Structures are given as C-alpha cells and as structure tokens.
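S.K.: Let's see this in three dimensions:
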Amino acid sequence: MISVEDALARIFDLTSPTDIETVPLALAAGRVLAEPAVARRDQPPFDASAMDGYALKSVEADVDAQFMVIGTSAAGHGFDGKVGPGQTVRIFTGAPMPQGADRVVLQEDVTVSGNLITLNHGLDAGPHVRPSGADFKVGDQLDAPRLLSAGIAHLGQGGSFLERRTEQPGSGQEAPNCSSASDDEPGRAQR
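M.R.: As a prediction, the model looks like this:
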C-alpha cells in the first residue's frame, strides 16, 4: 500500500494545468482559486446590528427603563446623530450602530408607546452587535488552491476582495502551476 501523499503525487503527475482567465469573485463559484485573494476592507465595515431592535447604551439597559426613540438606522441608511442618555434608535439587522450606542435590545423585549420604549422583564444579556471586521479584516487572505463555493460571491461585492486567478476544477486541476499576478493586476482564472 502507498501513502496518501504518494497517491496524490502520482495523480498530479498525470495532470497539467489549464489556461488561466480573469473572473470576478461573484462569478467564481465552482472554480479553484489559483492564487491568494486578499481582503481590501473589513467586513462588516462598521459595527453592525445583529438583530432588529433598539440601539442604546448598555449601562442603561435595565428592566423597566424607558427611552425616547430619536431616529432609525437601517441597512444602507444609518442614523447620523448620537445616542445620549435615555435615548435609543430603532435599528434593523445589518444597520450601522449609531454613535454612543453599544447594545441592541431585541424588539421582542420592549413595549412601544408612541416614541417611547420600555424594556420588558426577561431582558437578555445582548449585546447583539457584530463588530467591524468580524467576518474578515483588511489583509486577511484566502489561500490557494481552494474550491470556491457559491458563498464566495458576497466577498466580491463592493470590492472586498481583488478579482483573482481561478481555474475550472477537474482531473487534477486543483494543483495550480502558474505564475501569480501582481497586486495591482486583477487575477486570471483557469478554464
């Protein structure tokens, strides 16, 4: 019997790399990354709400505490002001946390009366905030070779990652044997 490493070496000796072409990551699902892809920004790019609810100062989050709702923060349209004492901002999942707030109280844990909310009994510990860079940070790298799944498309949105060299998977093509593109040059994909 031969080792796994020897078996793989014998298989890869029978293959040759395919051509390389440039593709955006949004179209790279099912391909194999032929060189590393490096994050150019943090994701999320700001502290973001992980739940629908109310953003406020965690030190004020006591049962029966009341807060004045002073605005709304939604994904794509954050709240421009600052949360002060006794204030809260209605917030939705994925929205940027307003300045001055460090916790989201779930909408199910409040009673709303006009522009006032009251925190209910059974309040959880929170904070329900995704910190900036929780998914990945500038400089994080996807190493090659790597089979890219359908989830890779979101990394290509908003220019989070550079376009990178990929190759179509097949008989042994997962072992890239190609030169790398510079950081200033988009990659190419193998087909």
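S.K.: CA only for contacts and neighbour counts going forward, please
M.R.: Fine.
S.K.: Can you give the distance of the longest strand seen in the chain from its chain's centre?
M.R.: Longest among the strand segments of the chain by residue count, using DSSP state E, is strand 66-73. Relative to its parent chain, strand 66-73 has a centroid offset of 27 Å by Cα atoms, centre = their mean, to the nearest Å.
S.K.: what residues does that strand touch?
M.R.: 78-79, 86-92, 95-98, 115-119 (Cα atoms under 8 Å, 6 or more residues apart in numbering).
S.K.: same thing with stretch 31-43?
M.R.: Contacts of stretch 31-43 with the rest of the structure, by Cα under 8 Å, 6+ apart, involve 132-148, 159-169, 174, 176, 178, 180, 189-190.
S.K.: same question, stretch 104-117
M.R.: The list of residues contacting stretch 104-117 from outside it, by Cα under 8 Å, 6+ apart, reads 49, 51-56, 66-70, 91, 118-124, 126-129.
S.K.: count of residues packed around the nearest residue to A61 once chain neighbours are set aside?
M.R.: Nearest non-adjacent residue to A61, counting by Cα to Cα, 6 or more residues apart in numbering: L119, 7.5 Å away. As a burial measure, L119 scores 21 neighbours (other Cα atoms under 10 Å).
S.K.: ok, L119 - contacts?
M.R.: When contacts are counted by Cα under 8 Å, 6+ apart, L119 is found next to A61, D62, V63, D64, A65, Q66, D109, V110, T111.
S.K.: run this one through as well so I can compare:
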Amino acid sequence: MIDVEAHRERILSATPTLPSESVSLHDALGRALAAPVATRWPVPLFDNSAMDGYAVRAQDAVAGASLRVVADIPAGSDADPPLAPGESARIMTGAPVPSDADAIVPLEATDLGTQVREHAPERVTVLAAPTPGAHVRRRGGDAPEGTEVVAPGADLDARALSTIASAGYDRVEAHRPARVAILSTGSELIAPSATPRRGQIPESNSVLLSAAVREAGAHVPSVLTIPDDPDALRAALGTIDADVLILSGGASVGAFDVVKAVLSADGIRFDSVAMQPGKPQGFGTRADGALVFCLPGNPVSVAVSFEMFVRPALRRLAGFSVIDRRRLTLPARQSWTTPPGRTQVLPVVIDGGGVRPSAAGGSGSHLVASLARAEAFAVIPADVERVEEGDHVTVMMLS
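M.R.: All right, here's what the predicted structure looks like:
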C-alpha cells in the first residue's frame, strides 16, 4: 500500500491550472481570480459623511452653539459650499464633505433631532460638540490608489466581487472552471425511484459526485451510468470531452471490476492506498490531458475519496490558492476503533465542542445514512491504534 500523502502528491503534481479568461463580474461568481486587482483610484474617492447630519467647523460647533445652515448636500452632489465661521451645511450619508468643514454633527446631536425635513432649516443648535474629523470618511482611508485589494487565487465570492466593483472594474480575469464527467459503473445500479429486485441498489454516487463537484466550483457536462461491460465502458469513454473524469465502482480486484481492466490498458495506475474507507484508488491522465479518477463504489468511500483527493485537484485546476478544507483540532466525545496501519477518515458530528462518529455502526464504507448527518471528517493517522474519549483529533470541516 501507498500512504495517503503519497497518492495526493502524485495527483497534485499532475494537476495543471486551467487558462484564464475575461468575464463580467456578474458571471465570475465561484471562480478563482487569475490576476491581481488594484484600485483605480482611492477608496473612498473623496472625503464623505458617515452620518446624516451637519457639516461644521469643529471649532465653531461647541455645545449650545447656534449655527446658520447655508447649504443642503445630498449624496451624489458635487457641491462644495464655502462655510464661514458660525455656518454649517446639512449633509446626507455618503455626500462629499465641504472643504471648509472638518467634522459632522449627527442629526441626533442637534436640537432638531432626526425628524424628516424636506428643506434644510435656517439654523441648528449643537447639543454635543464633535471632535475634529468626527464622522468623516477620509479620501483613500480604506485603500489608496493602486492598492492590491484582491490577490490571485482568491475565491470570487460576493464579498470579493463587491470589492472589485468598488475598485473600479466591471470585468475580471478569472480561471476557467473544470468540466467534469461523472461515470457510475455497476450492473446492480438502478434509478433511485425504481423498485429494486434482489441484488439491485439505487444509484447514488453520481448524485453525490455531481453535487460535490459543483460545490467545489466545477461544471458537470455529463453524467452516465454504465453496466459492468467493458465494451459499454469503452464506448462511453470515447464520447467524453472533459477536463476531468470521475468513475465510481469497479476499481478493486474483483473478477467483474471492469474499470480497472479497461483503464489499466490506457495507462491509468491503480493503487491500494492506506486509507479507510477508500483503499482502492486509480488515477492517471488520458491522452487528451484529462485527469482520470477511479474511486471505489461504496458511497462513503466515494465521499471520502472525493474530499481527500478529487476536490483538492479540482481547486488546483481552477486556480484557487486555497485547495483544502478548513481543519480543526477537537476532542473526541467517545472512543472508537481505528484500522491498523491505515489513515482513518471517519464521518463525524460536532457535539458540544467535540466530535463523535455520525454512524453508530462504526466506519464501514456502506454506512451511507451517516453521510447526511456528517458535519466533518475526522482524519486519524495510520499509527493511531485507537481513539479514546478526550483525545484531540484532526477534523476536516465539510462547510
């Protein structure tokens, strides 16, 4: 057997980064940024008010002072009214602060309060004196012109896209997401809604993998279910145009494991990985450059194999700087056994700040009901013989 890290490194060393393209911000959600984004101008662009209130000269705005209101400045205005001693301007949040003002007195700190008025009053009395600079957002206070605000490899989520728009762009250079074909193999597989005969089971791996691939930021152009027939598998493989192929089932040493039989002849390497579940693994590159992952058939094995090996590769392909799930160290809330000499990847639930197995039946690869309850995978090193209650374990969070 090879260890988990050796198999992972072999995969990642063969995984390139896909090309980038210019896309609108509205189409960039979920992609990885390919080139740094720097501000085209200072953010904010100008000194502006952080409050609805009155722009004043702080030295004039002592408590009890009555100031003449000489201007009304709404957001979007380009007005810059002069303010003589004893004068103020009513101002709205986001509006440019007059050059002669150095502070804002909020509405609630005046005798007029927050009552809505269509027109500015003639005078206003200050109830609480502001300090110089109070409630003024300074030009460039968030980011000076030319500041890098989003780095290459960043996940273009809603917050990153908002920052890029504020920096002055409506398009961005982003990596193309991977196109992933999913093939579930097995003559025992039937549609989930069908009624199984003896020996048949609902096909769930393609559902799991399709969702997991999309969650990882990739696209799924094709999903196929194929019986244990070498000719049918070869025919299906010949129709696929994708960056990645993920096959589940038929990767072990059984007499009917056609995935291994067919793809070994195409140069795909099959290994026994020191991991439970998910010992049988296949990986390689097709002649067209597509990455090929051959996973076991049991659903928990598929889920574990995807998280440990496939997802990091999809993230690398898509150009993300962070390719791994967040990991924490948490105490075990109960004891459980571990497989000798193999890394255990166990579905767990978070319980009072610690973790416990999500399945009462242990860590079998067939315990599919445990997946719905799992909030994380506990990753137990191969040299740990048993996890005792209170032991600290590494946990890979699933969200």
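S.K.: Can you pull the TM-score for these?
M.R.: The pair, once superposed, lands on a TM-score of 0.76 when counted by TM-score structural alignment, normalised by the length of structure 1; 174 aligned residues with a Cα RMSD of 3.0 Å.
S.K.: follow-up on the earlier one: now list the buried members of the contacts of strand 66-73 of structure 1.
M.R.: For the contacts of strand 66-73 of structure 1, a neighbour count by 16 or more other Cα atoms under 10 Å gives the buried set as 78-79, 87-92, 95-98, 116-119.
S.K.: Counting neighbours, what do you get for T166 of structure 1?
M.R.: Residues within reach of T166 of structure 1, counting by other Cα under 10 Å, total 35.
S.K.: what about it, which SS state?
M.R.: Classification of T166 of structure 1 using DSSP: H, G, I helix; E, B strand; the rest coil returns strand.
S.K.: ok, for it, nearest residue in space, not its chain neighbours?
M.R.: Residue nearest to T166 of structure 1 in three dimensions, not counting chain neighbours: A189, with 3.6 Å by Cα to Cα, 6+ apart.
S.K.: Counting neighbours, what do you get for the one you found?
M.R.: 23.
S.K.: ok, now A61 of structure 1?
M.R.: For A61 of structure 1, the number of neighbouring residues by other Cα under 10 Å comes to 21.
S.K.: Please report the distance of it from A95 of structure 1.
M.R.: Note on A61 of structure 1: its distance to A95 of structure 1, by Cα to Cα, to the nearest Å, is 20 Å.
S.K.: Helix, strand or coil: sort out I164 of structure 2 for me.
M.R.: I164 of structure 2 carries the three-state label helix when classified by three-state DSSP.
S.K.: which ones are touching it?
M.R.: Contacts of I164 of structure 2 were listed using Cα under 8 Å, 6+ apart, and they are V37, V149, V150, D170.
S.K.: and with 7 Å instead?
M.R.: The neighbourhood of I164 of structure 2, defined by Cα atoms under 7 Å, 6 or more residues apart in numbering, consists of V37.
S.K.: any idea how far it is from A158 of structure 2?
M.R.: I164 of structure 2 is 10 Å from A158 of structure 2, where distance means Cα to Cα.
S.K.: swap in A128 of structure 2?
M.R.: The spacing between A128 of structure 2 and A158 of structure 2, counted by Cα to Cα, is 39 Å.
S.K.: Mind checking which of the two has more residues around it?
M.R.: A direct count of neighbours by other Cα under 10 Å for A128 of structure 2 and A158 places A128 higher, at 17 against 13.
S.K.: Distance of the nearest residue to that one once chain neighbours are set aside relative to T15 of structure 2?
M.R.: Nearest in space to A128 of structure 2, with sequence neighbours left out and distances taken as Cα to Cα, 6+ apart, is A63 at 5.0 Å. In this structure, A63 of structure 2 and T15 of structure 2 are separated by 67 Å, where distance is defined by Cα to Cα.
S.K.: Between the two, tell me which one has more neighbours.
M.R.: Counted by other Cα under 10 Å, A63 of structure 2 and T15 do not tie: T15 has more neighbours, with 19 against 14.
S.K.: what residues are up against that one?
M.R.: A313, R316, L317.
S.K.: So which of those belong to helices?
M.R.: Judged by DSSP state H, the contacts of T15 of structure 2 include A313, R316, L317 as members of helices.
S.K.: Drop anything exposed from those residues.
M.R.: Buried by 16+ other Cα under 10 Å: A313, R316, L317, out of those.
S.K.: Output those in a markdown table, with distance to R327 of structure 2 appended to each entry.
M.R.: Supplementary listing: those in a markdown table, determined by distance: Cα to Cα, whole Å:
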| residue | distance to R327 of structure 2 |
| --- | --- |
| A313 | 18 |
| R316 | 18 |
| L317 | 21 |
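S.K.: And for the closest residue to M92 of structure 2 other than its chain neighbours, the neighbour number?
M.R.: Closest residue in space to M92 of structure 2, ignoring its immediate chain neighbours: D52 at 4.4 Å, by Cα to Cα, 6+ apart. D52 of structure 2 sits with 20 neighbouring residues when counted by other Cα under 10 Å.
S.K.: for S22 of structure 2, same thing?
M.R.: 14.
S.K.: How about the contacts made by the closest residue to it other than its chain neighbours?
M.R.: On the basis of Cα to Cα, 6+ apart, the spatially nearest residue to S22 of structure 2 that is not a chain neighbour turns out to be E173, at 4.5 Å. Shown here is E173 of structure 2, whose contacts under the criterion Cα under 7 Å, 6+ apart are S20, E21, S22, V23, L33, A34, A35.
S.K.: how about the third one, secondary structure?
M.R.: S22 of structure 2 falls in the strand class when you classify it by three-state DSSP.
S.K.: Surely it and A174 touch.
M.R.: Yes - with contacts defined as Cα atoms under 7 Å, S22 of structure 2 counts as touching A174 at a distance of 6.3 Å.
S.K.: Kindly provide the distance from R103 of structure 1 to Q190 of structure 1.
M.R.: Shown here: R103 of structure 1 relative to Q190 of structure 1, a distance of 46 Å by Cα to Cα.
S.K.: Helices of structure 1, start to end?
M.R.: Going by DSSP H, structure 1 shows helices at 4-13, 153-156.
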